[in-house]
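Peer 1: Sequence and computational prediction follow.
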Amino acid sequence: MASHYTATRGRLDRRWKLLLVVGFLGLAGGVRTALDAPAAGYELSLYRATPLLFWGGVAVAFLAALVVGLSSDSGRGRLTAAVLGGSAGIAVVALPVVRGYHFYGQGDALTHLGFARSLVGGTLQPQDLLYPGVHLFSVALNAVTGLALTRSLLLTVVVFFGLFFLFVPLCVREMTDAPGALVVGLFAALLLLPINAVGTHVVAHPSSEAILFAPFLLFIALVGVRLPTRGRLRPSRLGLAFAVVAPTMLFVHSQETLSLLVLFGAILGVQIVFRLFSSTHPIAQHRPLLFETLFLGALWTAWAGGRPRVTSRLEAAYDFVVGGSATSAGGTVAGRSASLTDIGASLGGLFLKLFLAAAVFSAVAGIVMLGSPLGRFDDVFPDHNALNKYLTAAFVPLAAITAVVFVGDFGDHYFRFVGFLMLPVTLVGAAALASGVPALRSRLTTTGRRRLLAVLFALLLPLAVFSLHPSPWIFQDNPQVTDSEMTGYEVAIEHQVPDATFAGPRGGGDRFADAIYGPESSTALAFPGEAIPFTAWTNLTGAYDDGTYVPLRPPDQPRELSLYRGFRYGSDGFRALQTTPGIHRVQSTGGFELYYIGDE
């Protein structure tokens, strides 16, 4: 009997190894295919422009990792499956780098590129920036590797995603002793619930990178609470590691650091309550998170507490709480919904693409969070469900802050707070799925639960992958920036007529001035850029005086005519640029065209 079992297990192990080999070969072949097909110009959709073999290789890698990770009884097999799945995730995130994009990201990303260039040029010092972490890392990568700064900034973003894929599974493994915790945690991380494509993005965006970095510090904290106490304010060895890593989080972004500080403060509060009222509970025996909370709080106060940008936002939040009224985020959502409806988009379909995975995990995490204070899951998770209790307590103030930001006048920052809120949701949801809540344990065998998890991730992962990068799939254009586009703006700005204005569809090029000359440069600060009003698009000579430049970027026509179906800027306006007397094409640089309104 024993020999039969050993032989059967040996055959299964060989099958898992073979499947893993196929997965790694598929991924390597897919990446090789993408490397051999660099972008020749602007691509409206990164997904469609990437060779189909790349997506086939990634799909094979994900499926192999999922099957082996959830089926193998070997710890080494599950670990190898996690490495394969994480590598496939990195390949998808790094696709702009693999495809040879000059730069990836418009809006804030171009401004951050300008800050990095200013640091390299010595016209800006790190202490002058509220959050110089992403910029400094890219500058260091540029200095060490010799890569162009545009490329090193893209690689910096990939590094932060890699840290997220590493430490989310490690956090989940701390929260549950289930054998498949690492794999379930990885696939939960691959869903990238904090990246919602509205307020958090897969580009150089320090707020997004800070959320991705937060699990690193959270992992140190979750491991550290179980270490022997050495005094309330004396840090453990992991506490010293926390002190080394914490400044990185602060320098990446202060707002997300403050959210993490709230999370740690809530955990400390739970520990204090249990020490006072339930001294026999495992939480009462945990090392207090006092050093980490005080250290991070002091660090945040010393670096960011007195900065005008920070104090003004805190004052605005306070004023709203004590009696203000505004509906900025609600208005933003309503406005975008109306625009999407006007171009024939299905709001329900878009919600499913962007938020189905978040809704599923929120439901699972919500069940655990509601039951944790009542002790309903104390027999499922280690230490009487201590770590889930911590994150449940932290979720409450974080959700309250998110609600205040939603109804208050704080622009689109609401979706950034939602992004951070998805971090505890991801961890609690993954831990629950890995352990199997009692409802599942009573109805399904271990094999049945594994199959259910495999089906769940197989359904949710494609939605996450194809909603990660902006594309027509989610009614956004590819934020690719071509070399010719950057060169075109540089030439145009260098040779502009004095006192001229730059007016273009959805913007005149302010961000490119930031990227080329630095946001604090006199050129960028004085750059006369503006968006052409929708009503003036077909009558530019009537709306603008002589001395106005109209830049047309490579994305403009495909975005407006193909993606948005001429909703704001129709084909008549693009034709009028070439046929209207008094409008002259004065520059053409590989897809970038510059028109001038004037008699001369």
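Peer 2: Looks like it came in fine. Residues are numbered from 1 along each chain as shown.
Peer 1: Please count neighbours and contacts with C-alpha atoms only from this point.
Peer 2: Will do.
Peer 1: What helices and strands are in contact with the host helix or strand of residue 414?
Peer 2: Per DSSP states H and E, residue 414 falls inside helix 414-435. Under the contact criterion of 3 or more CA pairs under 8 Å, 6 or more residues apart in numbering; DSSP states H and E, helix 414-435 touches helix 149-175, helix 181-190, helix 206-224, helix 347-371, helix 382-407.
Peer 1: Now do it against helix 347-371, angle only.
Peer 2: 60 degrees (axes from the mean of the first three to the mean of the last three CA atoms, to 10 degrees).
Peer 1: Toward the C-terminus from helix 414-435, list the very next helix or strand.
Peer 2: Using DSSP H and E, the next helix or strand after helix 414-435 towards the C-terminus is helix 438-441.
Peer 1: Next secondary structure element downstream of that next one?
Peer 2: helix 446-468.
Peer 1: ok, structure two:
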Amino acid sequence: MGAAVRPRDGDVLVHAREHSRGETAAGTVVAAKSTSLTALGGSISVVFVRLFVVGTVLTLVAAALLAVTASGRLRDRWTDAGVRYLGIALVPLSGVFLVMFVISAGDQYFRYQGFMMVFVTVLGAVGLAIAADKLDARAPTGTGRVLVLILLLVLAPVAAIGYHSSPYMYQPTSHVPASQLNGYAASFDHRQADIEFTGLRGGPQRYVDYYYGTQYSRFSFDFPGYEDGTSSATFANASYDEAYGETRYLAITQATFEREVLLYDGFRYSRAGFSRLETTPDVNRVRSSDGFRLYYVRATDPEDD
């Protein structure tokens, strides 16, 4: 796996569309994600422009068209009726969106906004077509169409590169190198059955599913440390004995190191924490292969104190 590239301003988009857990309000989720984005060197304003600039332009055009229609200045009877119909359809949708936002009912606002943009896009297209005709009537023939075409040529690429998955968004590859699979497989073969595994941002769930089979590992086999992760504070201070009070296996892959240190610049798991794995008493590397390391984190015996 190649080295990860540290994100530049706005290169990391943080999803505000994740499900809230418990009673966490959507505003709290967005605030937390915004803080993380800023800490990584990103910018909320840049993210907004990249995600919503095209929608904002179409919304302004649609709003102008609705205003012209409401004032009775749209001469085409059929166009007038269609615009009014779509405008009225947006009223209940906008109302529901505002109510859901005010009462913080979940955090799936992008779904409602995306549905509303279907109507806005149609109105925006009609507005641009009418604007082109108006410009052609007042300027040399073709001027309006050329200007609208230039606008679309500018907006289309901006909208396209915001699609999932886009150059703006870090998406880890789903490919797992054979060296990692072999490292975990060997560790499972030679582990002590009563010692739990742990890792960064979660346990070895994916590798357990691969090695033992998904159905068996999830429903029949109680693998020790299946989803257990090591917190950033525990990792930074190497306070494993204090956090666990029992012996653990800690698995680290090269991909994990590159993601945390090179991509996220040690935001949660720092380079110093990785270095302490090699110098902390009672933390011993018991397996090392290409892209995989396994540490035996021994709990301190009270009699040793």
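Peer 2: Received the coordinates, thanks. On a predicted model such as this, the values are computed, not experimentally measured, just so you know.
Peer 1: care to give me the TM-score?
Peer 2: The TM-score (TM-score structural alignment, normalised by the length of the second structure) is 0.70; 282 aligned residues with a CA RMSD of 4.1 Å.
Peer 1: so which of the helices and strands packed on helix 414-435 of the first structure gets nearest residue 336 of the first structure?
Peer 2: Nearest to residue 336 of the first structure among those is helix 347-371 (10.1 Å), distances taken as CA to CA.
Peer 1: Remind me what the helix or strand containing residue 197 of the second structure packs against, helices and strands.
Peer 2: Assigned by DSSP H and E, residue 197 of the second structure falls within strand 196-200. Packing partners of strand 196-200 of the second structure (3+ CA pairs under 8 Å, 6+ apart): strand 229-230, strand 248-253.
Peer 1: OK, contacts around the closest residue in space to residue 327 of the first structure that isn't next to it in sequence?
Peer 2: Once flanking residues are discounted, residue 327 of the first structure sits nearest to residue 407: 4.9 Å by CA to CA, 6 or more residues apart in numbering. Taking CA atoms under 8 Å, 6 or more residues apart in numbering as the criterion, residue 407 of the first structure is in contact with 325-330.
Peer 1: cool, residue 169 of the first structure as well?
Peer 2: Neighbouring residues of residue 169 of the first structure by CA under 8 Å, 6+ apart: 181-186, 189.
Peer 1: Residue 7 of the first structure: neighbour count?
Peer 2: Neighbour count of residue 7 of the first structure, defined by other CA atoms under 10 Å: 12.
Peer 1: thinking again about what came up before, with distance to residue 412 of the first structure and neighbour count as added columns, please give the contacts of residue 169 of the first structure in JSON lines.
Peer 2: Formatted as JSON lines, those follow (distance: CA to CA, whole Å; neighbours: other CA atoms under 10 Å):
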{"residue": "181", "distance to residue 412 of the first structure": "34", "neighbour count": "26"}
{"residue": "182", "distance to residue 412 of the first structure": "34", "neighbour count": "31"}
{"residue": "183", "distance to residue 412 of the first structure": "34", "neighbour count": "29"}
{"residue": "184", "distance to residue 412 of the first structure": "31", "neighbour count": "31"}
{"residue": "185", "distance to residue 412 of the first structure": "29", "neighbour count": "28"}
{"residue": "186", "distance to residue 412 of the first structure": "29", "neighbour count": "27"}
{"residue": "189", "distance to residue 412 of the first structure": "24", "neighbour count": "25"}
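Peer 1: would you turn these into JSON lines with distance to residue 544 of the first structure?
Peer 2: JSON lines is the format used below for the contacts of residue 169 of the first structure (distance: CA to CA, whole Å):
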{"residue": "181", "distance to residue 544 of the first structure": "62"}
{"residue": "182", "distance to residue 544 of the first structure": "60"}
{"residue": "183", "distance to residue 544 of the first structure": "59"}
{"residue": "184", "distance to residue 544 of the first structure": "58"}
{"residue": "185", "distance to residue 544 of the first structure": "56"}
{"residue": "186", "distance to residue 544 of the first structure": "54"}
{"residue": "189", "distance to residue 544 of the first structure": "50"}
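Peer 1: Since that was my last question, I'll sign off now.
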